[in-house]
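generate a structure from the sequence data that follows.
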Amino acid sequence: MKRSILLVLLAACSRNPHPASVPSGGGNVIAITHVNVIPMTSDTVLGDMTVIVRGERIEAIGRAGRTAVPAGARVIDGRGRYLIPGLVDAHIHLSNRADIDSVVAAVLLAKGVTTAIELGGMGLPGDSARLQLRTAINAGHRPGPTLYIARAQANDSTMTREGGMRRVEQDHAAGYDLMKVYNRLSVEGYRGITLRAHQLGMPVVGHVVRPAGLEATLGSGQRGIVHMEEFLYQYFGFRSSDTLTAQDAKLDTAVVSYFARITAEAGTYVTPTFVTYQAMIAHAEDLDRELARPEVRYIPATLYNAAWIREKNERSLMFAHPRRLHHLRAGLHYQRLLLQAMHREGVPLLVGTDAPVAGAVPGFSVHHELQNLVELGLSPYEALSAGTRNAAAYLRKDDFGTVEAGRRADLLLLSSNPLDDIRNTRAIAGVMARGRWFDEGALAALLARSAR
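Purely as a prediction, here's the structure:
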């Protein structure tokens, strides 16, 4: 599917919907006063606080009556509002086309996503546009989240151990942050990648490598499995698209606790991406209903016409058959059981959406996934941890994911308390990304420029 989408993208004309400048803040001082802070260092609310931001960093946090606001600082009144770390989408894809990717980045930011993990461009030749976008965002020339990027997935069934090591060295030298492994990667190539990545400090994430198997993948030091459905595909050979056999009969619930335990023991992070799997079901059930959702207007036109419309929507075309829909629903039920078992065992979870694949709208889907986690038994604080601090630990970074002095000034100002109701993450009153403040008007303008 991705290959056909990209051919359409290549043929489309370019456009640049966003201005080069964004709200300043890199060298300024901003004070958010009298605000309720949810620091995400613990399940607590610190009332009536002042947060001082200087440049890209949080400089100080203290009680409003005891914390001086620097002269000349821009003051943002936080009375009655709640300040949390900016959200993280731990699984997105960019197209490597500046016109498309700038829209995706702007919509992510407008919905409170200040960090995103990009797991391989969607197949277009070269990678320069993604890396250039990362640089432009960091410099304040484009609105968007801080990006951590993997090159195209390693999926070569003939790769040698030495070839795997070379691939890591090349990606590391080119400035990529992660290694992504995929289904058909050879065992020897996988060994070379995991060894050299460990030596260079690059996290290895991705699918379960089929030739290696689930247990070997978990034992390899692979940092993350980026879809919960991967447990079904490798271990059971489950295929929701198979209409000839009773696929759902393969899903043995007796091994749910085993999966959860060995994943917890390995310390492997899991990104469920339930919103993506749910979208396959929803698009197969009623595509017209799904395409009429208001947020779909923020999918860039080229991408929408290449993958979302009825004639090109492979999810609708493939899964509308009743038996296939039955298998999808059985697979989703099993994944929910897995999530609950993994949560009980303490498996570290992440919020990721696979956006902008069909059905997953950048930014909007993050809030849907947070709600999914709470509905499956996580507390709002635990769900927020999956969408903030856990991602920093996943990347072995200590400069984002919490509201603490010294952290990158990635902040989300909310009108209501998300610890009371996780849906309150959608009540966005402002976003700060790397110290740059976007009030409600600026966020509305980003969305307006991004709409089709």
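
from now on I want contacts and neighbour counts done on CA atoms only, so please keep to that.
Noted.

would you say Thr245 is within a strand?
No - according to DSSP: H, G, I helix; E, B strand; the rest coil, Thr245 belongs to no strand; its state is coil.

who touches it in this structure?
Not one residue lies near Thr245 by C-alpha atoms under 8 Å, 6 or more residues apart in numbering.

roughly how far does it sit from Arg210?
21 Å (C-alpha to C-alpha, to the nearest Å).

got it, and Thr146?
Separation of Thr146 from Arg210 (C-alpha to C-alpha) stands at 32 Å.

could you look up the SS state of Ala284?
Here Ala284 is helix, with the state taken from three-state DSSP.

how many neighbours does it have?
24 (other C-alpha atoms under 10 Å).

measure it to Ser415 for me?
Counting by C-alpha to C-alpha, the gap from Ala284 to Ser415 is 36 Å.

before we move on, which element is the nearest residue to Thr146 once chain neighbours are set aside in?
In space, and not counting its chain neighbours, Thr146 is closest to Thr115: 4.6 Å by C-alpha to C-alpha, 6 or more residues apart in numbering. Counting by DSSP states H and E, the element that carries Thr115 is strand 113-119.

please generate a structure for the following sequence too, so the two can be compared:
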Amino acid sequence: MFYHHPRLILLKNKLKTTVFVLFILFAACKTPEKRSDLIALSNFKILNLADETVLRNEVVLLKEDSIFEILSEEEFKKNYILPDSAIVNGKGKYLMPSLVEMHAHFQPRNPHHKRYLQQYLSYGITQIRVMAGNEDLLSWKDSIAQNLIMGPDLKVAGPLIDGEKPLWGKFHDGPVITNTGHADSLISEIKAKGYDLVKLYERLPAKVYFEFIEAAKKQEMRVAAHIPFEVLTSAKTEEVFNTNSPSFEHFKNFGPLVTKNEVEKIAQPEDHIYYGYRLAEDPDLQKIYEVVKEIKQNQVWTSPTAVLWKNSSDSARIAAIMKTEAYKGLDEGMKNWWRSTIENQSRNMVLNRLNELFLKEMARQEVKLLVGTDFPNPFLIPGYAVHQEIHNLVDMGFSNLEALRAATIYPAQYWEEKDPAPYFTQGRLANFLILNKNPLEHIENTFSIHRVVKKGEFFSPKTLRE
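Prediction:
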């Protein structure tokens, strides 16, 4: 019989333990995985816009059109081996979410408008909310999604729903609704056709407007609206601004809510400028404070499109815009139309002042906004004007961070029913801006675009504008 000496048994057990520990250690040392389907964005300074922190030493891995993983440089080197051609070195560059235009219009029958989509992309805009839709725009939306048309992804509102007489007269090509009873069926039709939201307009009767708001809520459709004239003359403030409110477009119809003097409030004025101009001439700061307070308390989204009034009311600004290369590249029909509106500067100064008073109060009360421009209205260069609106918010008192959020994170919150995950998260579409300079330091640095990334594809701004 073999004699088991105690020291031999101890040595044997120690050897087993050592072998077991070494096995665990070797098993834990994962061999880096060779991948040819990934792109690594490495060595960037990342602005995730959750706060003003600049993230370093993080690698953003892309697979096809989305974020595959975010991990530290150390973890990346440990876990993956990628060909050199698949590693984008961002030394000295900043990476941030791409921009969103939340109020624009396009005319598919105009041969130049499709080109303006590409120009939008060159300025880092990867999504546009189109505010008056038709079947042709739905076709554009599908074609862009299938990479048949170059441009930002589109979110398209249904055709404008207005009352009698439609604000745009013979140019109105949407439904005209004068009585209740149509909202459910019309919203069902808009939803079935693939539109993303319902657009309500200025001459709708108040009872029809509120019926559409309720019907859209039941069918889980978003609504954007100009506050109808009749609502302005009859509804109480709490009826206009509450948790069921649509997103409100522009501040030009807010005049009757904040006017200092008692003025005649006509339910259906012949001249639509009456509410957008006459009743905005003498605003009451206390009333503006109260309206903004209601907007904040009820978390009502607004897209002021303040750049529209700012650009069209300042002769020096107009002259500067008309000297830009971007302006020279616009079609002659648009330039002629814009030039013909210069005589409206005095009226637009009134509207610009109203916008500035609202924006300054919103900055003080820290209200969330959505950046929009109302292109192709006068002196709004496609894409370029989005940056101007961001900069304008800063001029009105918003921090650089809040102004950037209004064109990035807040549009994401608008579209998502729940609070969205952080922007740089696994599964999100790879839509980014690569910048040469940090816009959190100087907001004008939004223009320092090195590359635009849309769904994992890299674009040169210069090439997109050629």
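
re the thing from before, what does the residue nearest to Thr146 of structure 1 correspond to in structure 2?
Aligning on TM-score structural alignment places Thr115 of structure 1 opposite Gln127 in structure 2.

how far away is its match from Lys14 of structure 2?
Distance from Gln127 of structure 2 to Lys14 of structure 2, by C-alpha to C-alpha: 64 Å.

which one of these two has more residues nearby?
A count of neighbours by other C-alpha under 10 Å puts Gln127 above the other of Gln127 of structure 2 and Lys14, at 23 against 12.

wouldn't the more buried one be in contact with Lys155 here?
Yes - using C-alpha atoms under 8 Å, Gln127 of structure 2 is in contact with Lys155, at 7.4 Å.

show me where the stretch 151-300 of structure 1 has its helices.
Assigned by DSSP state H, counting those that start in this stretch, the stretch 151-300 of structure 1 shows helices spanning 161-174, 187-200, 214-219, 230-236, 256-266, 274-285, 287-291.

Tyr82 of structure 1: which of those is closest?
Of all these, it is helix 274-285 that lies closest to Tyr82 of structure 1, at 26.0 Å by C-alpha to C-alpha.

roughly how far is the closest one from the heart of the chain?
Helix 274-285 of structure 1 has its average C-alpha position 17 Å from the chain's average C-alpha position, going by C-alpha atoms, centre = their mean, to the nearest Å.

do stretch 435-444 of structure 1 as well
21 Å.

so which bits of that stretch are buried?
435-439, 442-443 (16 or more other C-alpha atoms under 10 Å).

try stretch 193-207 of structure 2
Applying 16+ other C-alpha under 10 Å to stretch 193-207 of structure 2 flags 194-206 as buried.

so what touches stretch 17-25 of structure 2?
By C-alpha under 8 Å, 6+ apart, no residue outside stretch 17-25 of structure 2 reaches it.

which residue numbers in structure 1 go with that stretch?
Under TM-score structural alignment, there's no match for stretch 17-25 of structure 2.

try stretch 143-158 of structure 2
Counting by TM-score structural alignment, stretch 143-158 of structure 2 corresponds to 136-151 in structure 1.

circling back: and the residue nearest to Thr146 of structure 1, how far from Val347 of structure 1?
Going from Thr115 of structure 1 to Val347 of structure 1 by C-alpha to C-alpha gives 22 Å.

Leu82 of structure 2 pairs with which position in structure 1?
Using TM-score structural alignment, Leu82 of structure 2 lines up with Ala71 in structure 1.

ok, how many other residues are close to that match?
Neighbours around Ala71 of structure 1, by other C-alpha under 10 Å: 7.

that one: what secondary structure?
coil.

now do it against Met49 of structure 1, distance only.
Note on Ala71 of structure 1: its distance to Met49 of structure 1, by C-alpha to C-alpha, is 18 Å.

could you do Leu87 of structure 1 as well?
21 Å.

and the helices in the stretch 1-150 of structure 1?
2-11, 98-110, 128-138.

what is the orientation angle of the last one with helix 98-110?
Between helix 128-138 of structure 1 and helix 98-110, the angle comes out at 40 degrees (axes from the mean of the first three to the mean of the last three C-alpha atoms, to 10 degrees).

mean shift of helix 128-138 of structure 1 relative to structure 2?
For helix 128-138 of structure 1, the mean deviation from structure 2 after alignment is 1.6 Å (mean C-alpha distance after the TM-score superposition for structure 1).

quick check: angle from that helix to strand 113-119?
Using the same axes, to 10 degrees: helix 128-138 of structure 1 against strand 113-119 is 160 degrees.

please state the offset of helix 128-138 of structure 1 from the chain centre?
17 Å.

contact partners of that helix?
Contacts with helix 128-138 of structure 1, where a contact means C-alpha under 8 Å, 6+ apart, come from 94-98, 101-102, 121, 142-147, 149, 434.

mind running it again at 10 Å?
Identification of contacts with helix 128-138 of structure 1 by C-alpha atoms under 10 Å, 6 or more residues apart in numbering yields 20-22, 26, 56, 93-99, 101-102, 105-106, 118, 120-121, 139, 141-151, 174-176, 433-434.
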